[in-house]
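Undergrad: Give me a model of this one.
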Amino acid sequence: MADNGILPSMGSVGDSYDNALMENSFSTLKIELVYRRSWRTRDEAENDLFASIDGFYNTERIQKDLGWLSPDEYEAAWHAAQAEPTTVPASPTRSR
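TA: Okay, here's the model as predicted:
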């Protein structure tokens, strides 16, 4: 992680703020997929899990916290905003 400039934890020691987002994501995944299905093999489960995350959750499932966009739409909009040149306003001229 350090080689890629990623911090392993953003919270302080002893708090659970780092885990809250992932716990929420796993809860949603279980409610929307796991508790509604059963699989005959591990491969079936892994393929369905991948299809659910990459084929639906990231591409189609809109989220309130992302401005009612899917994660893919939000990320594309963010990258587009980063690519736009920023303009620096001209300094006002002073008259004396």
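Undergrad: Every contact and neighbour count from this point should use C-alpha atoms.
TA: Fine.
Undergrad: Residue 7 - that's part of a helix, no?
TA: No. Counting by DSSP: H, G, I helix; E, B strand; the rest coil, one finds residue 7 to be coil, located in no helix.
Undergrad: quick one: contacts for it?
TA: Residues in contact with residue 7, defined by Cα atoms under 8 Å, 6 or more residues apart in numbering, are residue 1.
Undergrad: give me every residue that touches the residue nearest the centre of the chain.
TA: Closest residue to the average C-alpha location of the chain: residue 71 at 5.5 Å, with Cα atoms, centre = their mean. By Cα under 8 Å, 6+ apart, residue 71 lies in contact with 57, 58, 59, 61, 62, 63.
Undergrad: Another sequence for comparison is provided below:
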Amino acid sequence: MARLMREWGMKARVARVYRRMTKRRDDLKALPNYRLDAEKPDAVNQHWSSDVTYIKLGKRYVFLAVVLDLFSRRIISWRLGESLSADFARATLREAFTSRQPASDLLFHTDRGIEYRAHKTQALLKQHRVRHSMNRPGQCTDNAEVESFFKTLKGELLHATSFVTLRQLRKHIKHYIEGFYNSCRLHSGLGYRTPLEFEGVG
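TA: All right, here's what the predicted structure looks like:
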């Protein structure tokens, strides 16, 4: 592939992943990274991971939150919005609970953002008896799978493409995630299968 690209004068799309800066809230407890000692998931709904990223829309930024199943790398819920808050992250997580209905031993991993440490989010996780795991300080690679998804999304969909409205952007992200990433895009970490194939769906 690399040789053919060189011969045709082609270059791979590369997108820079922008990290958001969140205000520190010392009253909101950070948790250990329980993934470090956990067994690798061998079925769906054992380990989930979530994060939020910026996407530039005209002269402003909007936010994309996702919940990813770490067994299949499938994006099981996502939400695009104009403001970042605990309610925004919680709504994305609630949608994942509704669609997947995981058992009470789920491990849910995130970074240390205040939207995940917020009391409302913690209450929702306790309601579903979820064990919440967080990145170690300064270790964004602890959540590498979601970071990889964001980099892929920005490189394959958003790089060198301008969207004018939130509605237009939402439409394209929906098509990318639901019509391509989950169902058509092959993942080397899954033995070159799609997330849906890896889960045995379809």
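Undergrad: picking up where we left off before, select, from the contacts of residue 71 of structure 1, the two members most distant in space.
TA: Spatial extent of the contacts of residue 71 of structure 1 (Cα to Cα) is set by the pair 59 and 63 at 11.1 Å.
Undergrad: Check the contact between residue 11 of structure 1 and residue 18; I expect there is one.
TA: Yes. Contact criterion Cα atoms under 8 Å: residue 11 of structure 1 and residue 18 qualify, at 6.0 Å.
Undergrad: returning to that earlier point: so for residue 59 and residue 63 of structure 1, which sits in the more crowded spot?
TA: Taking other Cα atoms under 10 Å, residue 59 of structure 1 and residue 63 do not tie; residue 59 has more neighbours (16 against 13).
Undergrad: May I ask you to confirm that that one is in contact with residue 72?
TA: Yes. Contact criterion Cα under 8 Å: residue 59 of structure 1 and residue 72 qualify, at 5.4 Å.
Undergrad: what residue of structure 2 matches up with residue 32 of structure 1?
TA: Under the alignment (TM-score structural alignment), residue 32 of structure 1 pairs with residue 156 of structure 2.
Undergrad: give me the number of residues near that match?
TA: Applying other Cα under 10 Å, we find 16 residues neighbouring residue 156 of structure 2.
Undergrad: and if you look at the one 3 residues further on?
TA: Summarising burial for residue 159 of structure 2: neighbours were counted as other Cα under 10 Å, giving 14.
Undergrad: follow-up on the earlier one: did I read that right, the match of residue 32 of structure 1 in a helix?
TA: Yes. Remark: residue 156 of structure 2 belongs to a helix, assigned using three-state DSSP.
Undergrad: Tell me how far it lies from residue 201 of structure 2.
TA: Going from residue 156 of structure 2 to residue 201 of structure 2 by Cα to Cα, to the nearest Å gives 24 Å.
Undergrad: What of residue 135 of structure 2?
TA: Taking Cα to Cα, one finds residue 135 of structure 2 at 31 Å from residue 201 of structure 2.
Undergrad: if you count what's nearby, which of the two comes out ahead?
TA: The residue with more neighbours, out of residue 135 of structure 2 and residue 201, is residue 135; 22 against 9, by other Cα under 10 Å.
Undergrad: what kind of secondary structure is the closest residue in space to residue 81 of structure 2 that isn't next to it in sequence in?
TA: Excluding the flanking residues, the one nearest residue 81 of structure 2 by Cα to Cα, 6 or more residues apart in numbering is residue 63, at 5.3 Å. Three-state assignment for residue 63 of structure 2 (three-state DSSP): strand.
Undergrad: Aligned to residue 63 of structure 2, what sits in structure 1?
TA: Counting by TM-score structural alignment, residue 63 of structure 2 has no partner.
Undergrad: Assess the claim that residue 63 of structure 2 and residue 51 are in contact.
TA: No. Using Cα under 8 Å as the test, residue 63 of structure 2 is too far from residue 51 to be in contact (10.2 Å).
Undergrad: Which one's more surrounded, these two?
TA: Between residue 63 of structure 2 and residue 51, counted using other Cα under 10 Å, the more crowded position is residue 51 (22 against 18).
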